[in-house]
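**Q** got a predicted model here, sequence first, then my questions.
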Amino acid sequence: MGTCFSKEESKREQIEELKKENVTLRQELKKLHNEFGGENYVLKDDFAEIKKMTAQVTLPAMPKNSSIKTIVGKRVRFIGDVDDVTEEWPGVLGEQEFHTGRHYWEVEVGEKQSWRIGVSSKPVAHGEANREMLGESYWMLQLQDEQLSARSAEGEINLQNEKPWKIGVHLDIDKKNISFYNTETKTQIHSFSLTGQRTIGFGFYPYLSPGSKDRDLLAILT
């Protein structure tokens, strides 16, 4: 009996040691990535944990804005006049409103020349979300004239990241943070802190704008 107990105890100790070694190895790996310029790289296991938070995101069937069209609740394209500057950033909010927890979704931007992807905490009727209607309640990535940038009420930051093909959006409401990922390279593009009065008492809605430079689709993949 004592021998069996001793063996079980030894196994538990070995398991605990392996767990500690695994944590140490992960810390060392992250340190190496930082030292060699890979500070935005997301480890495979960490990215898998983020993807466990995948949420169903859908778009309204008939957005009020007539310059965009949604298809089967998952795709949106610009159908307006490309020469009309007043239609530069027609947008749409997702039908889901998130109040707590973590939520993740992916959007394929492909070779589009312009787009905006992010969240807004300002509800808008019929899913319409034009630039003027978002006010100060938005946090997004933008591509325009081959320049990738991060935009919010605090201003605009030009980013040096390569142009992504697919973007992962991770909204962590409890920690008041939203992060954007290049899903193919498993790197973080940018993150925002969701703080301030404009986040109090509101939920968060997925936001997409196909821009007005082309008629290619933005496609929600989750």
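**A** The structure has been received and is ready for your questions.

**Q** from now on I want contacts and neighbour counts done on CA atoms only, so please keep to that.
**A** OK.

**Q** distance check, Lys186 against Lys64.
**A** Relative to Lys64, Lys186 is positioned 36 Å away (CA to CA, to the nearest Å).

**Q** oh, that last question was meant for Glu156, not what I typed.
**A** Distance from Glu156 to Lys64, by CA to CA: 28 Å.

**Q** same check on Arg75?
**A** Distance, Arg75 to Lys64, by CA to CA: 16 Å.

**Q** cool, and Ile200?
**A** For Ile200, the distance to Lys64 - CA to CA - is 26 Å.

**Q** which of the two has more neighbours?
**A** Per other CA atoms under 10 Å, whichever of Ile200 and Lys64 has more neighbours is Lys64, with 15 against 10.

**Q** contacts only, for the residue nearest the centre of the chain.
**A** With distances taken as CA atoms, centre = their mean, the residue of the chain nearest its centroid is Val169 (1.3 Å). Contacts for Val169 (CA atoms under 8 Å, 6 or more residues apart in numbering) come out as Tyr104, Trp105, Glu106, Gly118, Ile178, Ser179, Phe180, Tyr181.

**Q** quick check: longest helix of the chain.
**A** The longest helix of the chain (DSSP state H) is helix 2-35.

**Q** tally up the residues packed near Gly2, please.
**A** Counted with other CA under 10 Å, residues neighbouring Gly2 total 7.

**Q** Leu218 now?
**A** Neighbours of Leu218 (other CA under 10 Å): 26.

**Q** now swap in Arg102 and tell me
**A** Neighbours of Arg102 under the rule other CA under 10 Å: 20.

**Q** name the nearest residue to it, ignoring sequence neighbours.
**A** In space, and not counting its chain neighbours, Arg102 is closest to Asp172: 4.4 Å by CA to CA, 6 or more residues apart in numbering.

**Q** which of the contacts of Val169 sit farthest apart?
**A** For the contacts of Val169, the farthest-apart pair by CA to CA is Glu106 and Ile178; their separation is 13.2 Å.

**Q** now do the helices in the protein.
**A** Counting by DSSP H, the helices of the chain are 2-35, 44-51, 131-134.

**Q** those: which one's closest to His190?
**A** helix 44-51 (14.9 Å).

**Q** what's the angle from that closest one to helix 2-35?
**A** Between helix 44-51 and helix 2-35, the angle comes out at 90 degrees (axes from the mean of the first three to the mean of the last three CA atoms, to 10 degrees).

**Q** now helix 44-51: buried residues?
**A** Ile50, Lys51 (16 or more other CA atoms under 10 Å).

**Q** second one coming, line it up with the first:
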Amino acid sequence: MAVLPPLLAVLVALALGLLQKQRRRQEKLKKQAEKRQGKLTVELEKLQTELDWRRAEGQAEWRAAQKYAVNVTLDPTSAHPSLEVSEDGKSVFSRGAPPSPAPSDPQGFSEQKCVLSLQRFSAGRHYWEVQVGCSSRWLLGACLAAVPRSRPMRLSPAAGYWVLGLWNGCEYFVLAPHRVALTVRVPPRRMGVFLDCQAGKLSFFNVSDGSHIFTFHDTFSGALCAYFRPRAHDGGEHPDPLTICPLPLKGTCVPEENDSDTWLQPYEPAHSALDQW
């Protein structure tokens, strides 16, 4: 009995020591977590600043491109038989029946079901906008006027095509020359295309938020046409066409827009993945 109180005192002292050690460890871990959180916050702030800067740069580039707006019209004689061009030459949609299931690789197109512009661009700067709406598949850009379109081919710069596309409503991509997936913050309902022949640049802009998406840098070996390829008709009553938008032309004033509202459009769910080209 005489040794019991000292033993209890030792046990209590050990327990208190363990509690203090655990408390110090928790405080140390808390300080480390706060330090990591602080570093993460700083990195996120830097990233946000970089994103804001890039967006501002992209919007400035887009505003500058708008000053070179041209009147683009579709050439019905260049349209694939499955495509229908409006009388005013401003819209195109697929009127054919849905094809067999699409290939797993959207780079391999069985036919060039496209339409080109009447205009040929071999010099200067040119900008146009296209309403893509809620279409789940489309391709836009430019191609060499002399490039053959009657046989299957890879839509790459090496073949004379500089295009950006949407696949199954969820993946934006280019072939430059290999497939490159693109990150788009706001799904575009309207696309801007800017061609600078002398600089060898073809740029794509998301008019829905004024952001820059992608730019091809190349040497164009001949005159180019604007390129349009809508998705295949899915059997719906009102298939979404690709429509060239009216713009103030070169030499006229391009009105400034309120960045907070008019270009932003609500996102709607993409069409089913069963939609075919």
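**A** On my side now, so go ahead. Just so we're clear, the structure is a prediction, and the values are computed from it rather than from any experiment.

**Q** TM between them?
**A** Put the two chains on top of each other and the TM-score (TM-score structural alignment, normalised by the length of structure 1) is 0.73; 184 aligned residues with a CA RMSD of 2.7 Å.

**Q** any idea how far the residue nearest to the centre of structure 1 lies from Gln27 of structure 1?
**A** For Val169 of structure 1, the distance to Gln27 of structure 1 - CA to CA - is 25 Å.

**Q** with Glu162 of structure 1 instead?
**A** 26 Å.

**Q** compute the number of surrounding residues for the aligned residue in structure 1 for His212 of structure 2.
**A** Here His212 of structure 2 is matched to Gln188 in structure 1, going by TM-score structural alignment. Neighbourhood size, Gln188 of structure 1 [other CA under 10 Å]: 19.

**Q** and if you look at Arg151 of structure 2?
**A** Neighbours around Arg151 of structure 2, by other CA under 10 Å: 9.

**Q** any idea how far it lies from Pro241 of structure 2?
**A** 24 Å.

**Q** and among the helices of structure 1, the most buried is which?
**A** Mean neighbour count (mean count of other CA atoms under 10 Å) peaks for helix 131-134 among the helices of structure 1, with a mean of 14.

**Q** packing partners of that helix?
**A** Packed against helix 131-134 of structure 1, as judged by 3 or more CA pairs under 8 Å, 6 or more residues apart in numbering; DSSP states H and E, are no other helices or strands.

**Q** OK, contacts around Tyr26 of structure 1?
**A** For residue 26 of structure 1 the amino acid is Arg, not Tyr. Neighbours of Arg26 of structure 1 in contact, by CA under 8 Å, 6+ apart: none.

**Q** distance of it from Glu35 of structure 1?
**A** Distance, Arg26 of structure 1 to Glu35 of structure 1, by CA to CA: 14 Å.

**Q** repeat that for Glu184 of structure 1.
**A** The value you get for Glu184 of structure 1 to Glu35 of structure 1, if CA to CA is used, is 22 Å.

**Q** one more: Arg77 of structure 1?
**A** 41 Å.

**Q** next one: Ala150 of structure 1
**A** Separation of Ala150 of structure 1 from Glu35 of structure 1 (CA to CA) stands at 25 Å.

**Q** cool, and Ser149 of structure 1?
**A** Distance from Ser149 of structure 1 to Glu35 of structure 1, counting by CA to CA: 25 Å.

**Q** and Arg151 of structure 1, by the same measure?
**A** Distance from Arg151 of structure 1 to Glu35 of structure 1, by CA to CA: 28 Å.

**Q** just give the number of residues close to the closest residue to Lys44 of structure 1 other than its chain neighbours.
**A** Among residues not flanking Lys44 of structure 1 along the chain, Lys186 sits closest, at 7.8 Å (CA to CA, 6+ apart). By other CA under 10 Å, the residues close to Lys186 of structure 1 number 17.

**Q** likewise Trp165 of structure 1?
**A** Trp165 of structure 1: 15 neighbours (other CA under 10 Å).

**Q** that one against Gly110, yeah?
**A** Yes - contact criterion CA atoms under 8 Å: Trp165 of structure 1 and Gly110 qualify, at 4.6 Å.

**Q** what is the aligned counterpart of the residue nearest to the centre of structure 1 in structure 2?
**A** Match for Val169 of structure 1 (TM-score structural alignment): Val193.

**Q** how far away is that match from Lys67 of structure 2?
**A** 12 Å.

**Q** show me whatever sits in contact with both of those two.
**A** Common contacts of Val193 of structure 2 and Lys67 (CA under 8 Å, 6+ apart): Tyr127.

**Q** quick one: map Glu156 of structure 1 onto structure 2.
**A** Match for Glu156 of structure 1 (TM-score structural alignment): Arg179.

**Q** am I right that that match is in contact with Gly165?
**A** No - under the criterion of CA under 8 Å, Arg179 of structure 2 is not in contact with Gly165, lying 10.7 Å apart.

**Q** now the strands for structure 1?
**A** 68-71, 75-78, 92-93, 102-108, 115-120, 138-144, 147-152, 155-158, 166-172, 177-182, 187-193, 205-209, 218-220 (DSSP state E).

**Q** deepest of those, which one?
**A** Among those - counting mean count of other CA under 10 Å - the highest mean neighbour count belongs to strand 92-93, which has a mean of 28.

**Q** which bit of structure 2 covers that one?
**A** Aligned using TM-score structural alignment, strand 92-93 of structure 1 spans residues 115-116 in structure 2.

**Q** also stretch 9-22 of structure 1?
**A** Taking TM-score structural alignment, stretch 9-22 of structure 1 hits no residues over in structure 2.

**Q** how far off centre is that stretch?
**A** Distance of stretch 9-22 of structure 1 from its chain centroid, counting by CA atoms, centre = their mean, to the nearest Å, is 36 Å.

**Q** over to stretch 215-222 of structure 1?
**A** 14 Å.
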